[in-house]
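Undergrad: Sequence below, structure please.
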Amino acid sequence: MSTETELSSVNSILGAIGQAPVSRIYQNEDKTLVYLNPEIAFVHNLLMDVNTDVQTEGWVFNTEYCYEMLPNDYNEINIPPNVIRLDKSEGQVYRDCDPVKRGTRLYDKYHHTYKFNRPIKLDYVFLLEYAEIPTVFQRLVTLRASGRAATQLVSNPELTQMLSMQEAQARAACMEYECNQSDSSFFGTPSGVSYRSYQPYRTLQR
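TA: Predicted structure coming up:
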């Protein structure tokens, strides 16, 4: 089922290329949900593709660190289906294994095996539903999908250039969101550890 945010984004894309909005994405035919028409199907699939592309970059809202995974009865670790990227937590320090995602399982390239004898902590990038991502990222996804639709369906260079400018502004808003929410530090402190720098006014308190 399509959510309201998906429908509004599809209508924004249709409006960007000069098409009329729709009231729904799917229709019921013989108790089966199908797209209204091929153009709606193309635009909606374009929106979902761009949503995946943007989230694959790994942002503060869909990245989780030190996610502990336990081996199953076969000493294998199954990866959640909505994980699109992963890496070993603090793998640049502890290089005892090199895990990668292969299918639904975790594979150790260092030991060339799917077997893990102990728990492992991983950094995950999750693919969230479109309705779950922050509004600024929904805007970025919509504008980028609009640019692709303008290129593939309309072939209007001026429209594509204008949408590219709007996409750049939306990405700047996403970067501002990322900086505000991530509380990042170039000191490289571990996840969950805060660093309090020297503040001159504290000298007066002594």
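Undergrad: rest of the way, CA atoms for contacts and neighbours
TA: Fine.
Undergrad: Now do the contacts for residue 6.
TA: 44, 130-131 (Cα atoms under 8 Å, 6 or more residues apart in numbering).
Undergrad: distance between stretch 44-64 and the chain's centre?
TA: Relative to the centre of its chain, stretch 44-64 is centred 3 Å away, using Cα atoms, centre = their mean, to the nearest Å.
Undergrad: now that we have the contacts of residue 6, which one has the most neighbours?
TA: residue 44 (22 neighbours; other Cα atoms under 10 Å).
Undergrad: got the contact list for stretch 28-48?
TA: For stretch 28-48, the surrounding residues in contact (Cα under 8 Å, 6+ apart) are 6, 9-10, 13-14, 24-27, 130, 141-142, 145, 148-149.
Undergrad: Strands - which of the contacts of residue 6 land there?
TA: Assigned to strands by DSSP state E, none of the contacts of residue 6 qualify.
Undergrad: picking that back up, separate out the buried members of the contacts of stretch 28-48.
TA: Those of the contacts of stretch 28-48 that meet the buried threshold are 6, 9-10, 13-14, 24-26, 130, 141-142, 145, 148-149, by 16 or more other Cα atoms under 10 Å.
Undergrad: Also this sequence, please, to line up against the first:
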Amino acid sequence: MADLPSVSTKLEAINTMLGAIGSSPVQSLTVSVDGDVTTALTILDETLKEVLSQGWDFNTDTRYPIARTIDNEYLVPSNVAAIDVSDEHPEVRATQRAGKMWDQENHTFTWDRDLTFNITWLFPFDELPQTAKNYIALKAARRFQGRALGSDNLGKYAENDEMEARTIFLDAEGVDAQHNILTGNYAVYRVLNRRV
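TA: A predicted model of the protein is given here:
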């Protein structure tokens, strides 16, 4: 097993990415940054959103209450990657539109009842579990390296590190989630409860 970097901050992630193309590390992300750093930040943010949007135990809440506004609308928080009405309300058909929950049966944003939701959250990099940070940083580093250098040989090493970090992340996620095929498995619920 290779020695994978332990990435704890966004700055460390960016420096891991810069190291993948042979660039020197930076001391701060708040001062004026060069093109490589700007590109690395963009790729890290893209990768972060992509990975978190898949929905993991650490960033998914089930049956999460959202209070209705004075206009009886459900406003979707800005850091939500995915939202759906929870299994407590199987008869409700809703979707997200314009930052609110849309009633697909009655064609309105106005609701006459309290609902709970299954939500996948987007979190800042620094708030993630350590194994998720490592995986996202190495995935972003491989992408950054591929775009900056386009080297197949270097890409193989980066890909191996990424796969190892993904395996460690998935192992930790499985232990934390304590999934059971019969109970407490939101992923299975989502598959079985798809609406036609």
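Undergrad: Take the buried ones among the contacts of stretch 28-48 of structure 1 and write them to JSON lines, including distance to residue 85 of structure 1 and secondary structure.
TA: Shown next, in JSON lines, are those (distance: Cα to Cα, whole Å; DSSP: H, G, I helix; E, B strand; the rest coil):
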{"residue": "6", "distance to residue 85 of structure 1": "24", "secondary structure": "helix"}
{"residue": "9", "distance to residue 85 of structure 1": "26", "secondary structure": "helix"}
{"residue": "10", "distance to residue 85 of structure 1": "27", "secondary structure": "helix"}
{"residue": "13", "distance to residue 85 of structure 1": "28", "secondary structure": "helix"}
{"residue": "14", "distance to residue 85 of structure 1": "31", "secondary structure": "helix"}
{"residue": "24", "distance to residue 85 of structure 1": "32", "secondary structure": "coil"}
{"residue": "25", "distance to residue 85 of structure 1": "30", "secondary structure": "coil"}
{"residue": "26", "distance to residue 85 of structure 1": "31", "secondary structure": "strand"}
{"residue": "130", "distance to residue 85 of structure 1": "17", "secondary structure": "helix"}
{"residue": "141", "distance to residue 85 of structure 1": "19", "secondary structure": "helix"}
{"residue": "142", "distance to residue 85 of structure 1": "23", "secondary structure": "helix"}
{"residue": "145", "distance to residue 85 of structure 1": "22", "secondary structure": "helix"}
{"residue": "148", "distance to residue 85 of structure 1": "24", "secondary structure": "helix"}
{"residue": "149", "distance to residue 85 of structure 1": "27", "secondary structure": "helix"}
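Undergrad: out of these, which one sits closest to residue 68 of structure 1?
TA: Within these, proximity to residue 68 of structure 1 (Cα to Cα) peaks at residue 130, which comes in at 25.8 Å.
Undergrad: how close does the spatially most central residue of structure 2 get to residue 108 of structure 2?
TA: Here the mean C-alpha position of structure 2 is nearest to the C-alpha of residue 52 (Cα atoms, centre = their mean), at a distance of 0.9 Å. Noted for residue 52 of structure 2: a distance of 29 Å to residue 108 of structure 2, by Cα to Cα, to the nearest Å.
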